[in-house]
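Undergrad: predicted model, plus sequence, below.
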Amino acid sequence: MQYIPNILFLIALVVGVGFFTMNIRKVIRNIKLGHGVDTSDHKAERWGNVFRIALGQSKMVVRPIPGLLHIVVYVGFIIINIEVMEIVIDGIFGTHRIFSFLGPVYDFLIASFEILALLVLVGVILFWTRRNVQKLKRFWAREMTEWPKNDGNFILYFEMILMVLFLTMNAADLQLQQMGAAHYTQAGSFPVSSFIAPLFENFSEATLIIIERTAWWLHILGILIFLNYLYWSKHLHIMLAFPNVYFGKVVPKGKFKNLEAVTNEVKLMMDPNADPFAAPAEGAEAPAKFGASDVMDLNQIQLLNAYTCTECGRCTSECPANITGKKLSPRKIMMDTRDRLEEVGKNITKNGEFKPDGKQLLGDYILHEELWACTTCNACVEACPVSIDPLSIIMDMRQYLVMEQSAAPMELNGAMTNIENNGAPWPYNQMDRLNWKNEA
């Protein structure tokens, strides 16, 4: 009988970690649906970005108040969960505070965890207030439908409950230590829960053990539930932000990629010795599809971007097209890409391979109007705290519209025709370019 709690704990741990692993494998499979990208370049710069942007949160503190709150919650939540290692060992082997032999070091750690838990609790409450009482505009945009709004709150509630359970567990534990209860080693320093412990002064030892054990179980089960909830939540960025920043853009933001097929065609046209009517070389690959109309046409980094999006809305709040009332929202571009990718993934899971479903990212999720509203200013890319690049997806889909469907807006077609004929986007002969001087 005495081993039943250990067995139950082990089952919960295996099920929780196993289910999480299964879902993460789906994420990896879905990301691999995209085209491969060579990211072997600029390794030093990439690692520098990881330490500066992902670990150092340098782009978060551009907005000081939410940035500092995020650092407190992020660092506090991660460090506090170092104690999960002790909880796991205690749960498997039936020990209690297995690391208490560390003495003063252990006291310092527990005290640090408690102070951080309090700071996390305060930070989460302030975040909830900003989202639901202050109602910041970027959290209530049109793409923030019922689920995205609820998801943000669910995570905040999770974190509140986990911190309260952690402090309650320690407060009951402290009271049991002071009572000299068996199995409760006198260890740890409790600067926060010591203020809660007096609430338990008149409780019996048996009642305190029930409170402490209940808080302990709910805390670890809550962490396992939180871990598995990440798959459905925008908070998957907790794990993906680091690789996403590493694989982020390291070339100048204004630099666009050249299509090799188009470059080769231009070189052929400029080669006076080339035969434009020559048949393709034997074994030559057929021309690739230009641009992207669905998620399978994007590259793996763009799909990783979609899963990493935090839905914070900083990109949209900086977007000049959005600010002036146009339909474009860079955040929506990323959310739509992720939603379509998940839909494709479910299709593959159900059928063993992707079966055409009559839908695609372009048109069914992202409208032409949204794409052509973009000014390509890179404000969204600069604003993103985890190096997401919505502009690359927009440009690939524009490229598809122009090169595959000849569906550019009339104004753009006119400008391109003028460039072809006049060497400039305006409908004037090159010889007349300077006539404006005479009219001034």
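TA: Ah, there it is. Worth saying up front: this structure is predicted, and the values here are computed from it rather than measured.

Undergrad: rest of the way, CA atoms for contacts and neighbours
TA: OK.

Undergrad: wait, Glu311 sits on Ser233?
TA: No. Look at Glu311 against Ser233 with Cα atoms under 8 Å: they stay out of range, at 10.1 Å.

Undergrad: which one's more surrounded, those two?
TA: Set Glu311 next to Ser233 and count neighbours by other Cα atoms under 10 Å: Glu311 wins out with 24 against 18.

Undergrad: assign the nearest residue to that one once chain neighbours are set aside to helix, strand or coil.
TA: Sequence neighbours aside, Arg331 is the residue nearest to Glu311 in space, at 6.3 Å (criterion: Cα to Cα, 6 or more residues apart in numbering). Three-state assignment for Arg331 (DSSP: H, G, I helix; E, B strand; the rest coil): helix.

Undergrad: quick one: Arg331 and Ala278, what's the gap?
TA: 46 Å (Cα to Cα, to the nearest Å).

Undergrad: against that first model, consider the following:
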Amino acid sequence: MNYIDNILFAIILSIGIGYFTWNVKKLIRNIKLGKDVNRSDNSSDRWKNMAMIALGQSKMIKRPTAGILHIIVYVGFIIINIEVLEIIIDGLLGTHRIFSILGNLYYFLIASFEILAVLVLVAVIIFWIRRNITKLKRFWNSEMKGWSKNDANIILYFEVVLMTLFLVMNATDVHFQSENSGNIISQFIAPLFSNFSESTLHIIERTTWWIHITGILIFLNYLYFSKHLHILLAFPNTYFADLNPKGALDNLESVTNEVKLMMDPSADPYAAPLDPDAIPAKFGASDVQDLNWVQLLNAYTCTECGRCTSSCPANQTGKKLSPRKIMMDTRDRLEEVGKNIDLNKGVFIDDHKSLLNDYITPEELWACTSCNACVEECPVNISPLSIIIEMRRYLVMEKSAAPMSLNAMMSNIENNGAPWQYNQQDRLNWKDEN
């Protein structure tokens, strides 16, 4: 490789990493549009969560077929990055297989990479069959259309091409072939090129080398626009996930203080006014800026796997609710808000749209039973329920737009001290019936 090749490689690498960095900054900016929430407590439990769930894939294997296949692809992705590091060093310094100085360890690593590459190919083919031929129901819900439907297949094709290029690159590398037996898989591909001259093999090897590293950089930058952004965000998402028991809902501090004041017979509400700073400008959430930053991180981390929706009892009974759609809609609206800010030089200009109604309907929100099945099933600890609860709070506390049955229940609690419509004097009559 001459200096021109080195310079060209450095330019391509700089563009790829530069564009990726720009997208990461935009991603962080969008997430920070959410309200602040403290997730710095219990760091040991948070690190454990990240190690077990994001790194260890502990929730993936609850569905063994998909879980095992995903682990193969995941491990292949992580380990083969060592080979990517070698390509980058070779490209910048003009060396060839610089890690070969490791001797037998290097050949062992190459053999491992090739075995993993084949396993990844097998896993990807099975994934493609499950998605496009077997047509698992959770991949064909109403929200899985257009880009969401095509994105998964594009990633699968990407992985097939990258793994194939890696194996062909090894199979046509004459110098690598003659020095060792690390090409445990590519040695069976090499005979396909047996009639080619050494110069032709060198051209094929260099071409696959360039396409391979360029493809990896394209893939890296594609992540921002893909559901596979979870490859990067699963780690912070599991770390910052809510550690409270499932079913524990956070109460609004201002409302809690008001209720305590009402229940304290010795309190003088006029002598102890609420701190104005403790009163929120809006109860609940109608748009993405009303959610907290962890919920927005959740939206970007969603893998669109559909486990949440397939386990949702409301969805199973034909209701319109799909927890996956809740997360996809939140991410889409957040992206729309981010583009608005980009177009208006860092300032959001009201576009007369909102997450509520324009993306998510009240019908979807009220179909939720708050059972936490979606939270339990999510392989990366996303909580669609937390977003649903915040939006229902807005409907009730800001718009008084609760369903009639819920309004009736709340009126009965206010008037009768119970959800049922009877006089408070009759509340204990049941005890005399036995």
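TA: It's in. Treat the numbers as computed from the prediction; the structure is a model and nothing was measured.

Undergrad: sorry, back to before: and the residue nearest to Glu311 of structure 1, what pairs with it in structure 2?
TA: Matched by TM-score structural alignment, Arg331 of structure 1 corresponds to Arg324 in structure 2.

Undergrad: hey, where'd the helices end up in the stretch 101-250 of structure 2?
TA: 104-132, 147-171, 174-179, 198-222, 230-239 (DSSP state H, counting those that start in this stretch).

Undergrad: same list, those, but as a markdown table with mean neighbour count and distance to Gly417 of structure 2 please.
TA: Below are those laid out as a markdown table (neighbours: other Cα atoms under 10 Å; distance: least, Cα to Cα, whole Å):
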| stretch | mean neighbour count | distance to Gly417 of structure 2 |
| --- | --- | --- |
| helix 104-132 | 18 | 52 |
| helix 147-171 | 18 | 48 |
| helix 174-179 | 13 | 81 |
| helix 198-222 | 17 | 56 |
| helix 230-239 | 21 | 40 |
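
Undergrad: which of these sits closest to Ile17 of structure 2?
TA: Smallest distance to Ile17 of structure 2 across these (Cα to Cα): 7.5 Å, for helix 198-222.

Undergrad: so what secondary structure elements neighbour that closest one?
TA: Here helix 198-222 of structure 2 touches helix 3-31, helix 147-171, helix 174-179, going by 3 or more Cα pairs under 8 Å, 6 or more residues apart in numbering; DSSP states H and E.

Undergrad: quick revisit: so which of the helices of the stretch 101-250 of structure 2 gets nearest Ala10 of structure 2?
TA: Per Cα to Cα, nearest to Ala10 of structure 2 of the helices of the stretch 101-250 of structure 2: helix 198-222, 11.5 Å.

Undergrad: what's the spacing between the residue nearest to Glu311 of structure 1 and Ala141 of structure 1?
TA: Per Cα to Cα, Arg331 of structure 1 is found 10 Å from Ala141 of structure 1.

Undergrad: got it, and Gly345 of structure 1?
TA: 27 Å.

Undergrad: that older thread, the more surrounded of Arg331 and Ala141 of structure 1?
TA: The neighbour count for Arg331 of structure 1 versus Ala141, taken as other Cα under 10 Å, is higher for Arg331 (28 against 16).

Undergrad: report the contact partners of the more buried one.
TA: With contact taken as Cα atoms under 8 Å, 6 or more residues apart in numbering, Arg331 of structure 1 is in contact with Cys309, Glu311, Gly313, Cys315, Thr316, Pro390.
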